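Asks: Here is a sequence together with a model predicted from it:
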Amino acid sequence: MFLNSLDTIVAIATPAGVGGIGIVRLSGTDLRKFTLSILGQEIQPRVATYKEFLGAEGECLDTGIALYFSAPSSFSGQDILELQGHGGSVVQDRLIQRCIELGARMARPGEFSERAFLNGKLDLVEAEAVSDLIEAASVQAAKSAIRSMSGDFSKEIKNLVNSLKNVRVFLEASIDFPEDDIEFLDEPILLNTLDDILIRLDDIINKARHGVLLRDGLTIVLAGRPNAGKSSLLNCLVGSDEAIVTPEAGTTRDVLRKSVVINDIPLQLIDTAGLRETSGIVEKEGIRRAWSEIEAADHVLFIADAADITEPSIETVWPDFFIKFPESSTLLTLVLNKIDLTDFAPGEMIGRKSTFCISVKNRTGIDTLVKYLLKQAGQLDRGYGGFSARGRHVAALKTALVSVTAGKKQMIDSGSTELVAEDLRQAQNSLSEITGSITSDELLGEIFSSFCIGK
């Protein structure tokens, strides 16, 4: 899966285009050839040195600051050379070409971070946090990424792994040496220990979910019948005409996604096709996709025309929708639009569901709805001291929770130490996948390929 980590790699570490500074970065096991050829001499590690950057004939390609970091005291754990010259594609491309002439190859996306992971400079969570910090869409997301980069998330995972190891030591010793005079954990102590691990797992799962929301944003799907005002509401929340709005029913036939950050909270807004019976092939596909988005959403806003409400029961708006809606796992809010054409007042409640009465046309009730959406995003707690996380982290934590729960049940039902030990081993492996101490090349390739080139 991985290319030779002994190769010298090179990449531009600054954004493409014209700028005041452009950085070319190299990483390899021995960069003396590059420093001698490009700088004309070796330079002292960790000392910024102003130099000419030389071409093959000794001509000056650029001037700037050269920084050299010797292994293992560098980001990647290898020798690193940074050439901090002037921004601009021509200047940087000439430097890149010179490095390739000297034997370097272009780095793949994320290969510098990949080498840092492979050389033990970062675990997988910390490496992912580097990418999360670069891509942070809000201040809170950036703060959480910094905490993960600093090892806060990894520390909690490693503490859980150590707790599982300690229990497994006693269980497996009792299996391997049943006749020896070894002091083993009795069942009440073991169950209490497993309960403690389950509590900690549940807590870290909640933190990780929070971290995913901070990174990816709360997914809010706008659903409902055609011409209820879904696309108009999306445009209103985003602040621009992103979705086509016409009086003709069924204008929206595909999924439209827009990211917006409101009060430093990221939201992923998804406009969907109007839900109705139709014979049109294209519209049918749009409706199928709409239901897929509804089933995967964190929060669904069911948009209805206020004029369609004839009695105080949400189910009367469209009974078939509420029969099919995955209510157990998805938050649903009823939004009645076009109240400027009815006698409804903003904030009027219908049934047991959270209900908001709005008019996209004159913005009545919009501010109240936005405040509610931010609250449902957990406000992603302003004082939240958590970490950035990804969906794979939550999935692995849930798998570990299931395994520990199964182990506890085995202990209560059968007292089989072999089965309990196996469940705890599986839980430990699931947690180890998060930090990368146990993982596959395929997963590593998938993770690092999503990074930017030069990081």
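Replies: Everything's here; your move.
Asks: hey, let's count contacts and neighbours off CA atoms from now on
Replies: Will do.
Asks: So which residue is dead centre in the chain?
Replies: The centroid of the chain falls nearest to Arg390 when counting by CA atoms, centre = their mean (3.8 Å).
Asks: for that residue, what are its contacts?
Replies: Residues in contact with Arg390 (CA atoms under 8 Å, 6 or more residues apart in numbering) are Ala208, Gly211, Val212, Arg215.
Asks: Tell me which of those residues fall in strands.
Replies: Among the contacts of Arg390, DSSP state E puts none in strands.
Asks: just these now: which is nearest Val47?
Replies: When the contacts of Arg390 are compared for distance to Val47 (CA to CA), Arg215 wins out at 35.6 Å.
Asks: in this protein, which spans are helices?
Replies: 32-34, 89-101, 111-118, 124-135, 139-149, 152-176, 187-216, 230-238, 281-296, 319-324, 366-376, 391-413, 417-435, 441-448 (DSSP state H).
Asks: Redo those as TSV? Include mean neighbour count and distance to Leu256.
Replies: Converted to TSV, the helices of the chain look like this (neighbours: other CA atoms under 10 Å; distance: least, CA to CA, whole Å):
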stretch	mean neighbour count	distance to Leu256
helix 32-34	17	49
helix 89-101	18	34
helix 111-118	24	33
helix 124-135	22	21
helix 139-149	23	24
helix 152-176	17	34
helix 187-216	18	16
helix 230-238	22	9
helix 281-296	18	10
helix 319-324	12	21
helix 366-376	15	19
helix 391-413	19	22
helix 417-435	22	32
helix 441-448	14	26
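Asks: one step back: against Leu443, how distant is the residue nearest to the centre of the chain?
Replies: According to CA to CA, to the nearest Å, Arg390 and Leu443 sit 13 Å apart.
Asks: for Arg215, same thing?
Replies: With CA to CA as the criterion, Arg215 and Leu443 are 20 Å apart.
Asks: do Asp241 as well
Replies: Relative to Leu443, and taking CA to CA, Asp241 is found at 39 Å.
Asks: can you check Ser89 too?
Replies: Taking CA to CA, one finds Ser89 at 33 Å from Leu443.
Asks: Dump the helices of the chain to JSON lines, plus distance to Pro266.
Replies: Shown next, in JSON lines, are the helices of the chain (distance: least, CA to CA, whole Å):
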{"stretch": "helix 32-34", "distance to Pro266": "44"}
{"stretch": "helix 89-101", "distance to Pro266": "33"}
{"stretch": "helix 111-118", "distance to Pro266": "26"}
{"stretch": "helix 124-135", "distance to Pro266": "12"}
{"stretch": "helix 139-149", "distance to Pro266": "9"}
{"stretch": "helix 152-176", "distance to Pro266": "21"}
{"stretch": "helix 187-216", "distance to Pro266": "7"}
{"stretch": "helix 230-238", "distance to Pro266": "12"}
{"stretch": "helix 281-296", "distance to Pro266": "17"}
{"stretch": "helix 319-324", "distance to Pro266": "28"}
{"stretch": "helix 366-376", "distance to Pro266": "9"}
{"stretch": "helix 391-413", "distance to Pro266": "16"}
{"stretch": "helix 417-435", "distance to Pro266": "24"}
{"stretch": "helix 441-448", "distance to Pro266": "22"}
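Asks: one more structure, for comparison:
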Amino acid sequence: MFDPTLFQQDTICATATAPGVGGIAVIRVSGSQAFAIVAALFVPFGQHTLGELPVRQAIYGRLQCDGELIDEVVVVKYRAPHSYTGEDTVEISCHGSLYIQQRVLQACLSAGCRMATPGEFTRRAYLNGKMDLSQAEAVADLIASESAAQHRLALSQLRGGYSAEFNTLRDRLIQFVSLIELELDFSEEDVEFADRSSLLQLADDISARLTVLMDSFRLGNALKKGIPVAIVGATNVGKSTLLNRLLGEDKAIVSSIHGTTRDVIEDTINIDGVLFRFIDTAGIRMTEDEIENMGIERSYRKLEEATVVLWLADLSGEASPAIDPALVERMRTPIQDKRVILIANKSDEVSEKRIKAFRISLPPELSALPFHAISARFGHGIEELKQAVSIAAHLSDRHEGDIVVSNARHYQLMQDAAEVLDRVRSGLRDGLSGDLLSLDLRHAITLIGEITGSEITSDIILHNIFAHFCIGK
């Protein structure tokens, strides 16, 4: 259970670099006693003590405990408020041996530190005004980024433009409620400070901006988790072979037996700096096999989540038409509003004439789709397919300065605020009294404020947000 007393302003320490063995490890010490604690352990190679040494300058020396040498280290000290946490901070760079890291931490603990809890350094940075809550959450996203797009998204949020957007919305709502409540103070004098039509226009503008931001969540969430790409088609057309070829490993079982894939298999790859999550689905067909049918149902559910759909067909088959009309009918609804690429597999087994005949045989609703002939087995056409997937994601529609929402907590708060503002707009149209409008407006202000932490006071809420951080951050 969370204990808020853990977050008093005592001095904390933790390894700030990734767990494991490396050339160098960094131990961070932060708090009011950071300088004194490290000074008791560190002996610089020179005439000065740690307290006399300049800030933000690397100093070489020995770290020892009870007279025993632990390691020769480099120490940098940062004086409050000019540090990551906003407190006095010392960073100790030692050799990356796990044993040495543990000895350094034990020495700091014996000198008066306690171990930092997950996210406590960043939590202190937030509490000390070094960053707001949305920026603190961006730190976690930045650490977890696996692609250039994720990195850009997190970095944009960390720089503060994201926060400025929500602070502006909140300030406009505060102006709104101030005018309403000023009228309430002079209600007996029948004075109107706020023109209702102007207030309604302001509420409409704020609601419209919230809608734009909420609409960006689908893209932001996809960039954060990987843009979902579903590989679909009949059984035995090469879906699992294609997944393995895209991933560069044997992730899915490949067999000539129909219905081999009975569950959803997925993994991610990076294409042009963007993470894509490829999903191999069970082959869609009519079957009496109960387990296979469960896999097919899961395929449909994954198809709903997908941004891009790769519809795979077999060029080598003798059937005419090449794609079963019953399958086309079953897929009609699931692929509505999806970006579909039609792929003809096993091009290595057929002639160009067969490929042309295949395209001619396509029903009208499929003939207009982007088309690629590939050999998943030998890799022919795979690089061109990757580029087609990247283009189908339509990421080029994004502009560098666009605000993109990728945090599910922020999205939920915006949804709640939009619902409250809808009530305010209805109330303005219906002539609702100012005191009732004021209650809803204050609620909307609180909801938007919680995105950047302007209205958060509960230690429990803060703990839940920072709990997923790594120990050293």
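Replies: Thanks, I have the structure now. Just so it is clear, the model here is predicted, and its values are computed rather than measured.
Asks: And the TM-score, once the two are fitted together?
Replies: Once the chains are laid over each other, their TM-score by TM-score structural alignment, normalised by the length of the first structure reads 0.86; 452 aligned residues with a CA RMSD of 3.2 Å.
Asks: on that earlier part again, the contacts of Arg390 of the first structure: which two are farthest apart?
Replies: Ala208 and Arg215 (10.4 Å).
Asks: which residues do the two both contact?
Replies: Ser388, Ala389, Arg390.
Asks: how about Gly22 of the first structure, what's its partner in the second structure?
Replies: The alignment partner of Gly22 of the first structure in the second structure, by TM-score structural alignment, is Ala25.
Asks: pretty sure its match contacts Val73?
Replies: No. Contact criterion CA atoms under 8 Å: Ala25 of the second structure and Val73 do not qualify, at 10.0 Å.
Asks: got the contact list for the residue nearest to Lys353 of the first structure when sequence neighbours are not counted?
Replies: Excluding the flanking residues, the one nearest Lys353 of the first structure by CA to CA, 6 or more residues apart in numbering is Thr333, at 6.4 Å. Neighbouring residues of Thr333 of the first structure by CA under 8 Å, 6+ apart: His299, Val300, Leu301, Phe302, Lys353, Ser354, Thr355, Phe356.
Asks: preserved in the second structure, out of the residues you listed?
Replies: Mapped onto the second structure and checked by both residues aligned by TM-score structural alignment, their matches' CA atoms under 8 Å, the contacts of Thr333 of the first structure keep the contacts His299, Val300, Leu301, Phe302, Ser354, Thr355.
Asks: okay, now the second one: neighbour count?
Replies: This points to Val300 of the first structure. 26 (other CA atoms under 10 Å).
Asks: residues in contact with it?
Replies: Applying CA under 8 Å, 6+ apart, the residues near Val300 of the first structure are Ile220, Val221, Leu222, Ala223, Ile294, Thr330, Leu331, Leu332, Thr333.
Asks: Any of these buried? List them.
Replies: Ile220, Val221, Leu222, Ala223, Ile294, Leu331, Leu332, Thr333 (16 or more other CA atoms under 10 Å).
Asks: quick one: which of Ala25 and Val73 of the second structure has more around it?
Replies: Using other CA under 10 Å as the criterion, Ala25 of the second structure and Val73 rank with Ala25 on top: 23 against 20.
Asks: give me every residue that touches the residue lying closest to the more buried one once chain neighbours are set aside.
Replies: Spatial nearest neighbour of Ala25 of the second structure, excluding adjacent residues (CA to CA, 6+ apart): Gly96 at 4.7 Å. By CA under 8 Å, 6+ apart, the residues touching Gly96 of the second structure are Gly20, Val21, Gly22, Gly23, Ile24, Ala25.
Asks: Filter those residues down to just the ones in strands.
Replies: Per DSSP E, the contacts of Gly96 of the second structure map to strands at Gly22, Gly23, Ile24, Ala25.
Asks: My guess is the third one contacts His95. True?
Replies: Yes. Taking CA under 8 Å as the contact criterion, Ile24 of the second structure and His95 are neighbours in contact, 4.7 Å apart.
Asks: So for these two, which sits in the more crowded spot?
Replies: Taking other CA under 10 Å, Ile24 of the second structure and His95 do not tie; His95 has more neighbours (19 against 14).
Asks: Which neighbouring residues are in contact with the residue opposite Lys371 of the first structure in the second structure once aligned, exactly?
Replies: Mapped onto the second structure by TM-score structural alignment, Lys371 of the first structure lines up with Gln387. Gln387 of the second structure makes contacts with Ile271, as judged by CA under 8 Å, 6+ apart.
Asks: Would you check how far apart Gln387 of the second structure and Gly86 of the second structure are?
Replies: Taken as CA to CA, the span from Gln387 of the second structure to Gly86 of the second structure is 45 Å.
Asks: same deal with Ile341 of the second structure?
Replies: 51 Å.
Asks: What sits closest to Tyr162 of the second structure if chain neighbours are left out?
Replies: Ile403 is the one closest to Tyr162 of the second structure (CA to CA, 6+ apart), at 6.2 Å.
Asks: Same check on His372 of the second structure?
Replies: Ile343 (4.9 Å).
Asks: How about Ser320 of the second structure?
Replies: Ser361 (7.5 Å).
Asks: Hmm, that neighbour is touching Pro321, no?
Replies: Yes. In this structure Ser361 of the second structure lies within contact range of Pro321 using CA under 8 Å: 5.6 Å.
Asks: in the stretch 251-400 of the first structure, which spans are strands?
Replies: Counting by DSSP state E, counting those that start in this stretch, the stretch 251-400 of the first structure has these strands, from start to end: 256-262, 265-271, 299-305, 331-337, 354-357.
Asks: how close does Ala107 of the first structure sit to Lys361 of the first structure?
Replies: 51 Å.
Asks: Between these two, point out the one with more neighbours.
Replies: Using other CA under 10 Å as the criterion, Ala107 of the first structure and Lys361 rank with Ala107 on top: 21 against 14.
Asks: now for the more buried one: what does it line up with in the second structure?
Replies: Match for Ala107 of the first structure (TM-score structural alignment): Ala116.
Asks: Okay, buried residues for stretch 75-87 of the second structure please.
Replies: Val75, Val76, Lys77, Tyr78, Arg79, Ser83, Tyr84, Thr85, Gly86, Glu87.
Asks: so where is it in the first structure?
Replies: By TM-score structural alignment, stretch 75-87 of the second structure lines up with residues 66-78 in the first structure.
Asks: In the second structure, what stretch matches stretch 121-135 of the first structure?
Replies: By TM-score structural alignment, stretch 121-135 of the first structure lines up with residues 130-144 in the second structure.
Asks: so who does Glu128 of the first structure touch?
Replies: With CA under 8 Å, 6+ apart, Glu128 of the first structure has these contacts: Ile447.
Asks: Much appreciated, bye for now.
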